[in-house]
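Enquirer: Generate coordinates for the sequence data below:
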Amino acid sequence: MDENNRADKQLLMKGIKRMGICLLLMFLGPSLLHFTFYNDDKPLYIPLLIISIIICIAAIAMLFIGLNTILNSIFKKKK
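Expert: Just a heads-up that it's a prediction; the model follows:
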């Protein structure tokens, strides 16, 4: 195989780490949101709701960032 057609391994590992963070956030966000909705009479309802929604949005963002990093490591040509 030609050296120019190989994936950038450091960039690939960075993308895989980002996907791991995304996986963690994908479980943490909805779990916290579910917990928050079942405890709506508690005084920390609004702050927990805001934090859980931010975590869910961060999971989606990390998904796109991680996939973009992995695709860049595979398809970008080195100069």
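Enquirer: Could you use CA atoms for every contact and neighbour count after this?
Expert: Noted.
Enquirer: For residue 21, grab the count of nearby residues.
Expert: Residue 21: 16 surrounding residues under other C-alpha atoms under 10 Å.
Enquirer: Please identify the helix or strand for it.
Expert: Following DSSP states H and E, one finds residue 21 within helix 9-38.
Enquirer: Please generate a structure for the following sequence too, so the two can be compared:
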Amino acid sequence: MFTKKELLNKGIKLMLYALPLMFIGPSVIYNAFINKKNMWHYLVLAVGVFLCFLAVYFLFKGIKNVTDSLFNNER
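Expert: From the prediction side, this is the model:
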């Protein structure tokens, strides 16, 4: 069983992009809920939610690339 190393490296790289976003996104959301009296509350909350969705997207895309490279799935 041979692996496609380029696709495997791309998948691992995408999962490494998702790792810091998994911590930054919830921290930004927490900061938005702490500072409710600030006028930037909704903007900071929207940025935090966007970062969380971006982390989930990168994680699923990376897992898909890793599994495609391991099981020789043709695209």
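Enquirer: Can you calculate the TM-score here?
Expert: The TM-score (TM-score structural alignment, normalised by the length of structure 2) is 0.91; 74 aligned residues with a C-alpha RMSD of 1.2 Å.
Enquirer: what stretch of structure 2 lies opposite the helix holding residue 21 of structure 1 in the alignment?
Expert: Aligned using TM-score structural alignment, helix 9-38 of structure 1 spans residues 5-34 in structure 2.
Enquirer: quick one on the thing from earlier: check the mean deviation of the helix or strand following the helix holding residue 21 of structure 1 from structure 2.
Expert: For helix 9-38 of structure 1, the following helix or strand on the C-terminal side (DSSP H and E) is helix 45-75. By mean C-alpha distance after the TM-score superposition for structure 1, the fitted helix 45-75 of structure 1 averages 0.7 Å away from its aligned residues in structure 2.
Enquirer: Now do helix 45-75 of structure 1: which elements does it pack against?
Expert: Packing partners of helix 45-75 of structure 1 (3 or more C-alpha pairs under 8 Å, 6 or more residues apart in numbering; DSSP states H and E): helix 9-38.
Enquirer: which helices and strands sit right next to the helix it packs on?
Expert: helix 45-75.
Enquirer: buried stuff in the helix it packs on?
Expert: 48-49, 52-53, 55-56, 58-59, 62-63, 65-67, 69-70, 72-74 (16 or more other C-alpha atoms under 10 Å).
Enquirer: re earlier: mean deviation (superposed) between the match of helix 9-38 of structure 1 and structure 1, please.
Expert: With mean C-alpha distance after the TM-score superposition for structure 1, stretch 5-34 of structure 2 averages 0.7 Å from its match.
Enquirer: Please name the nearest non-neighbouring residue to the residue nearest in space to the middle of structure 2.
Expert: In structure 2, the centroid-proximal residue (C-alpha atoms, centre = their mean) is residue 55; its distance is 1.7 Å. Excluding the flanking residues, the one nearest residue 55 of structure 2 by C-alpha to C-alpha, 6 or more residues apart in numbering is residue 18, at 4.5 Å.
Enquirer: Right, I'll call it a day here.
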